[in-house]
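1. Predicted model follows, preceded by the sequence.
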Amino acid sequence: MPSTDTTACPHCGRPDRGEPFRVLSRHTTATGHTEWTRCECGSLQVRVADGRGTRVVSRSGPAARSGAASH
């Protein structure tokens, strides 16, 4: 479904409807589905797909880089 929103990731500037993003999980709802995705920059996003289209309704900052030393 096309995005009903023209927003972009505030961390990397990619359009919310753009690729690449990785779908981590998808859950059916009464009106469509909810997806947990990860943007190319590492931001975790919650996308809702229903009769109004697909849109990002929540997001985090980019994930910490793996392999970084923590002391």
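-> Thanks, I have the structure now.
2. okay, CA-based contacts and neighbour counts for the rest of this
-> Noted.
3. Can you tell me the SS state at the spatially most central residue of the chain?
-> Nearest to the mean C-alpha position of the chain, counting by C-alpha atoms, centre = their mean, stands Gln45 at 3.1 Å. Three-state assignment for Gln45 (DSSP: H, G, I helix; E, B strand; the rest coil): strand.
4. Below is structure B, check it against A:
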Amino acid sequence: MTSTTGTVCPHCGWPDGAEPYQVVSRHGTAAGSTVWTRCACGSLQVRSVDARGMRVVSRSRPSATPAGRAANSPCR
């Protein structure tokens, strides 16, 4: 799925233009950088950052377990 700044996560509504919920990794590229992030719903996102700004270029489905919560946690 491709999206641009100003849109929201289709799974939970977290704004794409907001600070990422969690930065997983950051890699420099010839044009700028690629940032792998995790949304509040657990969806893994690939963000491209260059002179034109930031845009989400790929996004997964949410994880079965919300980010930051152990799989065997009693709080679900």
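-> Here it is on my side, so go on. Given the structure is predicted, the values throughout are model-derived calculations rather than measurements.
5. Look up how far Gly67 of the first structure lies from the closest residue to the residue nearest to the centre of the first structure other than its chain neighbours.
-> Spatially, and ignoring its direct neighbours in sequence, Gln45 of the first structure is nearest to Arg59 (4.2 Å; C-alpha to C-alpha, 6 or more residues apart in numbering). Arg59 of the first structure sits at a distance of 23 Å from Gly67 of the first structure (criterion: C-alpha to C-alpha, to the nearest Å).
6. now do Trp36 of the first structure
-> Trp36 of the first structure sits 24 Å away from Gly67 of the first structure, going by C-alpha to C-alpha.
7. Those two: which has the busier surroundings?
-> More neighbours surround Trp36 than the other of Trp36 of the first structure and Gly67, with 18 against 6 (other C-alpha atoms under 10 Å).
8. Where does that one fall, secondary structure wise?
-> For Trp36 of the first structure, the host element (DSSP states H and E) is strand 33-39.
9. Equivalent analysis for Glu19 of the second structure, please.
-> Under the criterion DSSP H and E, no helix or strand holds Glu19 of the second structure.
10. Can you tell me, leaving aside adjacent residues, what's nearest to Gly32 of the first structure?
-> Nearest non-adjacent residue to Gly32 of the first structure, counting by C-alpha to C-alpha, 6+ apart: Asp50, 4.5 Å away.
11. Noted, bye for now.
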